[in-house]
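# kindly generate the corresponding structure for this input.
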Amino acid sequence: YAYTLRVNEKSDTYSFGVVILELVTGRLPNDPEFGEKDLVKWVYSTVDKKGVDHVIDSKLDSCFKDEISMLLNVGIICTSPLPINRPSMRRVVTMLQEIGIGNRVVAENKGNTYPYYYEEEASA
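Here you go, the predicted model:
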């Protein structure tokens, strides 16, 4: 949108990808630590130089590291610099469902509705 001033599915996909990156990293899109970069460029650069572990929010439950890494990958794909390389939102939904399938079994076995839930944060 910033470059074309037009809203379309690919700009929506990009925006959704930024939200995913915010959730996975625990950072705001304009964190001062990024300097001249934004969240997307920081994630690309840090993953490339240091690896996935350096961008994932340490507050997230490490037992779901594989799923969180897959979610990070969805965010990266959604924020591709070239709009033609971004998936449709229908495809994004499918990717998210595929990530969640394994967790549904774990949650059902434990009697939980969600794979994990931070009760202390919810009551704050």
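
# contacts and neighbour counts: CA atoms only from here.
Fine.

# against G100, how distant is D66?
Counting by CA to CA, to the nearest Å, the gap from D66 to G100 is 11 Å.

# swap that for E108, sorry
12 Å.

# near L71, how many other residues are there?
L71 has 21 neighbouring residues, counting by other CA atoms under 10 Å.

# wait, it touches E22, no?
No - under the criterion of CA atoms under 8 Å, L71 makes no contact with E22, lying 11.2 Å away.

# just checking, what packs against the strand or helix carrying Q97?
Element membership for Q97, per DSSP states H and E: helix 89-110. For helix 89-110, the elements it packs on are helix 65-78, judged by 3 or more CA pairs under 8 Å, 6 or more residues apart in numbering; DSSP states H and E.

# other SSEs contacting the helix it packs on?
Taking 3+ CA pairs under 8 Å, 6+ apart as the contact cut, helix 65-78 packs with helix 9-25, helix 89-110.

# now the second one, please; I'll put the structures next to each other:
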Amino acid sequence: MEIVKQMNVPAEFFYKKIIDSVMYDVQEATGQTLKEKQLIGFEYIKKFNEKTSAKIKIEELITDQLYIYRTSTTRNDFTATYQIRSIDEKSCEIQYVEKMDSHGMIQSLNDMVTGVLLSFFKKRQFKQMLAMIEQSY
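The predicted structure is shown next:
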């Protein structure tokens, strides 16, 4: 999945919103309060419910430009990349790319079918999140 959108917020503002969300997620999952520089390479387990959890690893951060993280489950690995490009002092362009690697052929087929069905809803939900970030500025 890939989404490219011009945002009416500065790159610094968008990046800070994303990092604040990451730090909140880390705090909720681990009880640790980290500084931004401590996030690079940080791994933690996030529980979604009693039976489902995933390992999350923050792979790369470049202030106001890039955020990459990986979510690993027993079935798949998801890599999400936020690339932020400043246009001017009041706007930026966001490129969000999500890639999924499935473990096993049957899981790959299952993910391909469900991915087609769910991609519309995921894109719509992501665009709504971007709109909420813009509105909060």
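
# list the TM-score for the superposed pair.
The TM-score (TM-score structural alignment, normalised by the length of the first structure) is 0.28; 72 aligned residues with a CA RMSD of 5.8 Å.

# okay, D66 and G100 of the first structure: which has more neighbours?
Of the pair D66 of the first structure and G100, G100 is the one with more neighbours under other CA under 10 Å, namely 15 against 11.

# list the contacts of the more buried one.
Each residue near G100 of the first structure by CA atoms under 8 Å, 6 or more residues apart in numbering is listed here: E67.

# for G75 of the first structure, which of the helices and strands packed on helix 65-78 of the first structure is the nearest?
helix 9-25 (4.2 Å; CA to CA).

# in the second structure, which residue is most central in space?
By CA atoms, centre = their mean, the mean C-alpha position of the second structure lies nearest to A80, the distance being 5.0 Å.

# quick one: it from Q135 of the second structure, how far?
23 Å.

# and the strands in the second structure?
2-7, 43-47, 53-62, 66-72, 76-88, 91-102 (DSSP state E).

# what does the last one rub up against?
Put plainly, it is strand 91-102 of the second structure. Contacts of strand 91-102 of the second structure (CA under 8 Å, 6+ apart): 1-11, 75-87, 108, 111.

# need the buried ones from the residues you listed selected in PyMOL.
If you want just the buried ones from the contacts of strand 91-102 of the second structure in PyMOL, going by 16 or more other CA atoms under 10 Å, the selection is:
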select buried, resi 7+8+9+10+11+76+77+78+79+80+81+82+83+84+85+86+108+111
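
# counting by contacts, list what the longest helix along the second structure packs against.
Longest helix in the second structure, counting residues (DSSP state H): helix 105-135. Helix 105-135 of the second structure is packed against strand 2-7, strand 91-102, with contacts defined by 3+ CA pairs under 8 Å, 6+ apart.

# including distance to K55 of the second structure, could the ones you listed go into JSON lines?
What follows is these, written out as JSON lines (distance: least, CA to CA, whole Å):
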{"stretch": "strand 2-7", "distance to K55 of the second structure": "23"}
{"stretch": "strand 91-102", "distance to K55 of the second structure": "14"}
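
# which one, of these, ends up nearest to G115 of the second structure?
strand 91-102 (9.7 Å).

# now the closest one: buried residues?
Buried, per 16+ other CA under 10 Å, within strand 91-102 of the second structure: S91, C92, E93, I94, Q95, Y96, M100, S102.
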